[in-house]
Each structure stands twice: as structure tokens, then as C-alpha cells.
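K.L.:
A predicted structure for the sequence below; I have some questions about it.
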Amino acid sequence: MRADKNNTIRQPASDMIQKSAPFRSVLFVDHAPVLGGAEQSLLLLLQYLDRAEWQPHLACVPGQLADRAMRAGLPCHLFSLPRLRRSPRFAADGARSARQLARLARQVQANAIYANTVRAALYAAPAARLAKRPFFWHMRDFWLSETKPRHIRADTAVKRLLCASATQVIANSHAVAQQLPCAGKTAVVHNGIEVDKFDPRLDGRPFRAQHGIPEDTPLVGMVGRLRPWKGQLPFLHMATHILRQQPEVYFVVVGGANFAVEDDYARQVTHLAQELGIAGQVVFTGMLDDVRPPLAAMDVFVHPGEPEPFGLVNIEAMAMARPVVAFAHGALPEIVQNNVTGLLTPPGSVPALAEAVIGLLTDDEKRRQMGDNGRRRAETHFTIQRTAREVGKVMQRGVSR
């Protein structure tokens, strides 16, 4: 580039030709103030979409997602969302938010509106209808099951309405897609990460030294927010089984609480470690911005939670060439190849989980081979570049109709 005498930036002709190529603007909508897995995946997607084809705009509430998006240089538009609840007031407030999004879509000349998860879709679907734009719904969570009959009927109606409203539905796993009555509209696109930023050669010794973990002792770990469904309690029970056979093993729990309601659970987790008599060999790191150092320090990664719609941290562990041990439910069988990149055990069986981990701790060659296989699988199946291309293809089909 060069500047003329008026300090106007002039671009080379080749750049100008590239910039003039057709592209489409899309308004991406997210509801969450905190940075969960769905929001992390959305941020990566927005950064890796082909700018020769797509111009993303993000509409979100103030919070961690907005801060990270603005730091990444993404066009970010703040708006407010009412609390999700069953009441006439919610319907009125929701309609107001939908009108606000429709106006924003027109202002940024969006060719389509994209909702990241269910709650965002509740506002983005009517906004797309008002703005007369195609509507893409990216479903990244399991639809929560209700028990009261009238709530079941209401949720079923909402699910069908969103499916009917969507031009195209994207599910982040086959496990999620199976819950949706969107036959013929759903494309499965697995989440991806920046695999190249995960180096299996990273030295884990500094992390061990920082947390008082001996260099030569086996280390088994998990990563996840301190929430019951993430499985910290089963992880600790698993640890007691392992320590009966291998008393030298250490354990690390990476993750913290985001909300006050999670603080009670955090106390429950640390109390259980003390109650089981294993607190001296369990390290709680709290929330970490970078999971690579603890993953580098681990010998085996464990995912002991309830069924996951995807489970991004499992491909992060695989990218670090760590074997993954997990329950065989949710989307985990789509990520972990049993006996190839890790071991899948019967759902809910803590003893089986422990035996799988012990089997890997006592077989260095098997552990290394599974780790290497996991790294190759991450490189071929779970890169953000691949995810962005596939999502781009889905949106291209939708806006071309």
C-alpha cells in the first residue's frame, strides 16, 4: 500500500480487484455475556470466514464475548436481551429485541441473520422474518428436556417453529442433530480449533513446578467450568479408585466458577476431595485463560461429564497429543475413536473410567500411540479452517435460494 499527498491509502490494483469480488454480509447473534464453548467457537468462526465471500457483524450483549470480539477487530454491535422466562412480559420484551435486530440487519445491509444457539434463535428468527432475510440457526446444545406436560408441549412447539423458520440449520454434532425435527434442513459441521497453536512438544514441567506436582509422577487431568454436568465429582471418585492401585498418581482439575450459583458447587467439589482423603494429590487451578500448559503436563486427559453436545476441550487435548478417556455418550463417540485416539467407557461407570486410565498409565507405548493418533485426527477433522469452509458452504446454499 502507499499514501498519496492527501494521506489517502492507495491499495495495489490486485488488492482492489480482490476487494471488489462479491461478498455477503451476515449478522451473527449471540445472547451470552460469558465466554462459553459456543461463544469461543463462534469467535473462531467469525475470524476464519473467508473475507472474500463474507462480511460478519456480531450482535451480542455486553460482556466477555463482546470484549473479545472487539479486541479481535470484529464489527460488534451491543444490544440488550430480556431474561428468558415464560410470561407475557417476556413475549413483549422479546418482540422489542427482535425489532431491534431487524433494524440492525438493515443498517449493516446484512444478507442473512445467523443465530448462535437456541436462545439467540428466539430473537433472531422473528428478526429475520421482519427484515425478510434468510435465517441460519447454529444449534450447539442439547435441547433441555422438560418434565411438566404443558412445558413439553410448549418446548416442542418452539422447536418446530424454529426449524420451520430456519433457511438452514447447522448442528455441531450428529448427537445434537438427532434431537431436532428439521429433516432435510440440517447440516452437521463439527467445531474446530486453531490446531497449529497447540504444540505437543510444549514443556509441561513449568506447570507442574508451579502447582507442586513432581516431574516424574503420572498426572491425570480434566478441564471444564465448575458445573455439575461437567463431571468434577465423578472425576474425584475415579481418582480414589486409581489411587488404590497407583498411589503415586496426581490429579488436576482445571476450571472455575463464572456465576455465584456455581460457587456452591465449587465448595462441594473441594469438600469432596477432602472427604475422600485425596486433597493432597488433587490440584484445583481455578479458571485459566490458556489450557495448553496443563494439557502439556498431563499424561492422560479425562472427560467424565454428562452427555456433551460437542466438547471442544477434547479436541484441544487431542491436538496436544494426549489420549482421551471419556464416557461413550453425547458427541464423544464422534470425536474420540475408541482404542485409536483414546478409550470410551460405559456411561456413568466410574470404575470402568478408572480402569481405562490405569491401563494407559501402565502402558507408555499405547499412551504415546493414542496421543499421536489424536493429534493427526485433530489436524484432519477438527481445524477451524475446515469448520469455517463448511459453514460458509451451508450459508452460501441458503442465501442463493
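P.N.:
Perfect, thanks for sending it.

K.L.:
CA atoms for contacts and neighbours, from now on please.
P.N.:
Noted.

K.L.:
Report the contact partners of residue 315.
P.N.:
With contact set as Cα atoms under 8 Å, 6 or more residues apart in numbering, residue 315 has these partners: 193, 335, 378, 382.

K.L.:
how near is it to residue 155?
P.N.:
Residue 315 is 32 Å from residue 155, where distance means Cα to Cα, to the nearest Å.

K.L.:
Pull up the gap between the nearest residue in space to residue 24 that is not next to it in sequence and residue 46, please.
P.N.:
Distances taken as Cα to Cα, 6 or more residues apart in numbering place residue 54 nearest to residue 24, at 4.8 Å, with adjacent residues excluded. According to Cα to Cα, residue 54 stands 9 Å off from residue 46.

K.L.:
Next: residue 313.
P.N.:
Residue 313 sits 19 Å away from residue 46, taking Cα to Cα as the criterion.

K.L.:
next one: residue 319
P.N.:
Separation of residue 319 from residue 46 (Cα to Cα): 21 Å.

K.L.:
Between these two, which has more neighbouring residues?
P.N.:
residue 319 (31 against 20; other Cα atoms under 10 Å).

K.L.:
give me every residue that touches the more buried one.
P.N.:
Contacts for residue 319 were tallied using Cα under 8 Å, 6+ apart; they are 195, 198-200, 374-376, 378-379.

K.L.:
Equivalent analysis for residue 400, please.
P.N.:
Counting by Cα under 8 Å, 6+ apart, residue 400 makes contact with nothing.

K.L.:
And the helices in the stretch 201-350 of the chain?
P.N.:
For the stretch 201-350 of the chain, the helices defined by DSSP state H, counting those that start in this stretch cover 205-210, 232-245, 260-275, 292-297, 312-319, 332-335, 350-361.

K.L.:
And here is the other one:
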Amino acid sequence: MPLNVLYLHHVARIGGAENSLHLLLHALDRASVRPLFAGPMDGPLPVALAKEGIPIFPVPFGPLKNVPRVLRAVLRLRRIIRAQNVQLLHSNGPQTNVCAGLAGRLEGIPVVWHIRNLLYGSMRDIDRLCSGLATRIVCNSEAIRERFRGSSAWDKSVTILNAVDLGAFNPQASDGSFRRQLGVPPDRTVVGMVGRIGLGKGHVHFIDAAIRLLRGGVNAQFVIVGDAQIPEESARLEMLRRQVTDAQAEERIRFLGFRQDMPQVMRGLDILVLASDAEPCGRVLFEAMASGTAIVATNSGGTPEIVRDGSEGLLVPPRDSDALAVAIRKMIEEPALRQRFGRAGAARARQEFSVERYVTRILDVYEAAGSRHR
């Protein structure tokens, strides 16, 4: 009989954490695990999961300071656990960890926390304070796991880096359509950022570096792939557009919005740039590596665990437009270096970041959680 696992997530929109969850649920062997999902309904994530045949249960999780809402969520989870014979809870983020822990404790079933964010201040303290509610803790990177060092949670936590769909993202995935759509000449290097227009993602520094390089005469096309999903991000996007317009660089720094064809995008880029202040475990890095695309990224958060400086790409200090521009220029001017990084990244993705390896490690956590709970 399969293990009935209820997965919890606090938002219905789709970003990196949601794509990682979807990839896991899609890859699970239904003979081993029967996945169910609980979360808000106002977005594309539950729709996508329902198409996979996954039972969906509406649970509107709220901030921990809203105690009545938290208690209602716990009550709702307990009802689902009983009705569906749920045997394990898998919480996909800090906003659902406490609810999962309370419901699991009251119903006598193991709870796995999956932590995907670098937290600071009160949220980091809450994780440590409430970690006794978790049976096992999965961290997306050692940078994330560090919050538990010196606490009782350290020994029950484990780092499991993200996985990537190697069937979709690989060096042979491109049919050239992305570059044709851009209309760039064959000798022009395409440099891009991919992801939400979120706070701390470093788009300002990417654009600043691009403007400096274009004024210095580099033959490159810069693109920003991704959209704004909340009002604050919409305002940020408009600010970034003004930054480009003020520099009169609209033709060479283009905003492409949300794209469905990410394998084509990744393979169409010559260089992927991740300019975040501190990225916990950026999915775009795995996708770029699997696609054989060279990387320039900031040396912060979990990024150095994924991209090794001088091996799969170049790492620079965060919030440093000058250093970012120097690294991008080096990549543009040395195509052989790009190719070497691309080959190394693709090889490492095949060896270490396959979905099959990822699922096996998650199932090992479930087994350990069940053994500890018995």
C-alpha cells in the first residue's frame, strides 16, 4: 500500500519553490506514495497539481501572528488527516511549518519540514524555537541548514539540493527558436536573467552592469525573463524599465516577461546571470547547468554549493555592479571559457541533480521520519 502524504504550501502562485514541489510530486511513484495537497486555491499551483490527479484540499494558511487563522488551519488539517488516512505531513515552507507540526503532533503522525528560504530575524528564530514539532527537516542548501547549528534540530536536519528535469533541460534541448525570436545576429552574445522581479534578486545591478558594458562597446544582447506577481513587484518592474529607458538602452536590454518555453530560453542563452543578494537554492542555476549554459552568479547564500567558482561558472560579490560587469565581459570575450563551464555544468547536473536521485533522497527522509516516530 502506498504511503499517504499530505503536502502543504502557503501560496497558490508558481515560482521556484512551487516548481520544485510540482517536480517532486510529478516524479513520485504512486505505488509508493499517494500525494495529496493542502493550500490556498487562488492561483495556478493547485490547478497544475489537480491535472496530475492529486487530490486538492483548500486550506488558507495565514501569518503566525493571526492565531485564529492558524488554529482554523490546524483544525482543517486534522480533519483531512483523519478522512484521508494521511500517514505523513510534508510542509513545503516556513509559513506552513507550525501548522503542520501542531496537526501532526495532535494526530500522532510524522512531520517533515522542507525549508527553501534564507530567513532572518524573527522567522529564523521561530524555526529554531518550533523545530521540535518536526520529525525530520529537509534544507535546500547548507546555507539554509546553518540556522539549526547548535540546536537540537541539527541532527534531524539534512541538506538536499534541488533537482532538474534532465529530459527537458539538456544541451540538445534548443531548436534555435529563442534566438530567432530575439532577432539577434549569430555573433552577438545573449546574456540573461531569469526569475520573478522580486526584492533582492539584483535586477538593478544586472541592468547597471549591462549599461556599462554596452557603453564599453560589447557585442551583447541582454534580456530579463520573468514577471511581477504582486503589486510591489509591479512597481519594481516599472522602476527597472525606467532605468533602461533613461540609459536609452531599450533595444539591447529587453524585458521578455513570463515564458512557457524555459528549456528553449535556457539553451538559447549564452550566459545566465543570477545577481541575487542571497539566493537559498536558485532553480535557474540547475536549469542552466543542465542546459550547458555558462553562469555568472553572486557568491552568497546557497549558490556556491551549486556553482563552483571557476568550474561551472564565475562567482562575484553580491550588490557589486562593477564586479558583475567584469565577470560578464570575461565570459563574452572568452567563448571557449563559456563552453568549458557549460560542459562542466551539464556533466554535474547529470551526475548529481537528477530527479530520480532527488526522489530517492526524499523517500529516505520519509523512511527515517517514520522510523523515528514509531
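P.N.:
Okay, I see it. Note that the structure is predicted; figures quoted are calculated from it, not measured.

K.L.:
Got a TM-score for the pair?
P.N.:
The TM-score (TM-score structural alignment, normalised by the length of structure 2) is 0.94; 368 aligned residues with a Cα RMSD of 1.6 Å.

K.L.:
circling back: which of the contacts of residue 315 of structure 1 sit farthest apart?
P.N.:
Checked with Cα to Cα, the contacts of residue 315 of structure 1 reach their widest spread between 193 and 335, with 13.0 Å between them.

K.L.:
So which residue is smack in the middle of structure 2?
P.N.:
Closest residue to the average C-alpha location of structure 2: residue 16 at 3.2 Å, with Cα atoms, centre = their mean.

K.L.:
how about that one, what's its match in structure 1?
P.N.:
Correspondence of residue 16 of structure 2 to structure 1, assessed by TM-score structural alignment: residue 37.

K.L.:
what's the spacing between its match and residue 192 of structure 1?
P.N.:
As defined by Cα to Cα, residue 37 of structure 1 lies at a distance of 11 Å from residue 192 of structure 1.

K.L.:
What of residue 317 of structure 1?
P.N.:
For residue 317 of structure 1, the distance to residue 192 of structure 1 (Cα to Cα) stands at 13 Å.

K.L.:
sorry, back to before: out of the contacts of residue 315 of structure 1, flag the one nearest to residue 229 of structure 1.
P.N.:
The closest of the contacts of residue 315 of structure 1, once distances to residue 229 of structure 1 are taken by Cα to Cα, is residue 335, at 18.7 Å.

K.L.:
Now do the end-to-end distance for stretch 277-296 of structure 2.
P.N.:
As for stretch 277-296 of structure 2, its first-to-last residue distance stands at 13 Å under the measure Cα to Cα.

K.L.:
what's the overlap in contacts for residue 37 and residue 192 of structure 1?
P.N.:
Residues touching both residue 37 of structure 1 and residue 192 (Cα under 8 Å, 6+ apart): residue 312.

K.L.:
Closest one to residue 291 of structure 1 out of the contacts of residue 315 of structure 1, please.
P.N.:
Comparing these against residue 291 of structure 1 with Cα to Cα picks out residue 193 as the nearest, at 12.8 Å.

K.L.:
Please identify which helix or strand holds residue 75 of structure 2.
P.N.:
Applying DSSP states H and E as the criterion places residue 75 of structure 2 in helix 67-84.

K.L.:
for the helix or strand following that helix, packing partners?
P.N.:
Scanning forward in sequence from helix 67-84 of structure 2 by DSSP H and E, the next helix or strand is strand 88-91. Taking 3 or more Cα pairs under 8 Å, 6 or more residues apart in numbering; DSSP states H and E as contact, the helices and strands that strand 88-91 of structure 2 lies on are strand 3-8, helix 94-107, strand 111-115.

K.L.:
repeat that with 6 Å
P.N.:
Using 3 or more Cα pairs under 6 Å, 6 or more residues apart in numbering; DSSP states H and E as the contact criterion, the elements in contact with strand 88-91 of structure 2 are strand 3-8, strand 111-115.

K.L.:
how close does that strand sit to structure 1?
P.N.:
For strand 88-91 of structure 2, the mean deviation from structure 1 after alignment is 1.0 Å (mean Cα distance after the TM-score superposition for structure 1).

K.L.:
wait, isn't residue 264 of structure 2 in contact with residue 174?
P.N.:
Yes: counting by Cα atoms under 6 Å, residue 264 of structure 2 sits close enough to residue 174 to count as a contact (5.0 Å).

K.L.:
Neighbour count for the two, which is higher?
P.N.:
Between residue 264 of structure 2 and residue 174, counted using other Cα under 10 Å, residue 264 has the larger neighbour count: 22 against 18.

K.L.:
residues in contact with that one?
P.N.:
Contacts for residue 264 of structure 2 (Cα atoms under 6 Å, 6 or more residues apart in numbering) come out as residue 174.

K.L.:
for residue 145 of structure 2, same thing?
P.N.:
Taking Cα under 6 Å, 6+ apart as the definition of contact, the neighbours of residue 145 of structure 2 are residue 139.

K.L.:
okay, and whichever strand or helix holds it goes to which residues in structure 1?
P.N.:
In the assignment (DSSP H and E), residue 145 of structure 2 maps to helix 142-145. Under TM-score structural alignment, the alignment places helix 142-145 of structure 2 onto residues 174-177 of structure 1.

K.L.:
distance from the matching stretch to structure 2 after superposition?
P.N.:
Here the mean offset of stretch 174-177 of structure 1 against structure 2 after fitting is 0.4 Å, by mean Cα distance after the TM-score superposition for structure 1.

K.L.:
Give me the buried positions along that stretch.
P.N.:
174-177 (16 or more other Cα atoms under 10 Å).

K.L.:
Which of these sits closest to residue 84 of structure 1?
P.N.:
If you rank the buried residues of stretch 174-177 of structure 1 by distance to residue 84 of structure 1 using Cα to Cα, residue 176 comes first, at 21.6 Å.

K.L.:
hmm, back to that, who's more crowded, residue 317 and residue 192 of structure 1?
P.N.:
Remark: of residue 317 of structure 1 and residue 192, residue 317 carries more neighbours, 29 against 23, as counted by other Cα under 10 Å.

K.L.:
Please report the distance of whatever residue of structure 2 lines up with that one from residue 67 of structure 2.
P.N.:
Residue pairing (TM-score structural alignment): residue 317 of structure 1 is matched to residue 288 of structure 2. Residue 288 of structure 2 is 42 Å from residue 67 of structure 2, where distance means Cα to Cα.

K.L.:
got it, and residue 343 of structure 2?
P.N.:
The span separating residue 343 of structure 2 from residue 67 of structure 2 equals 51 Å under the rule Cα to Cα.
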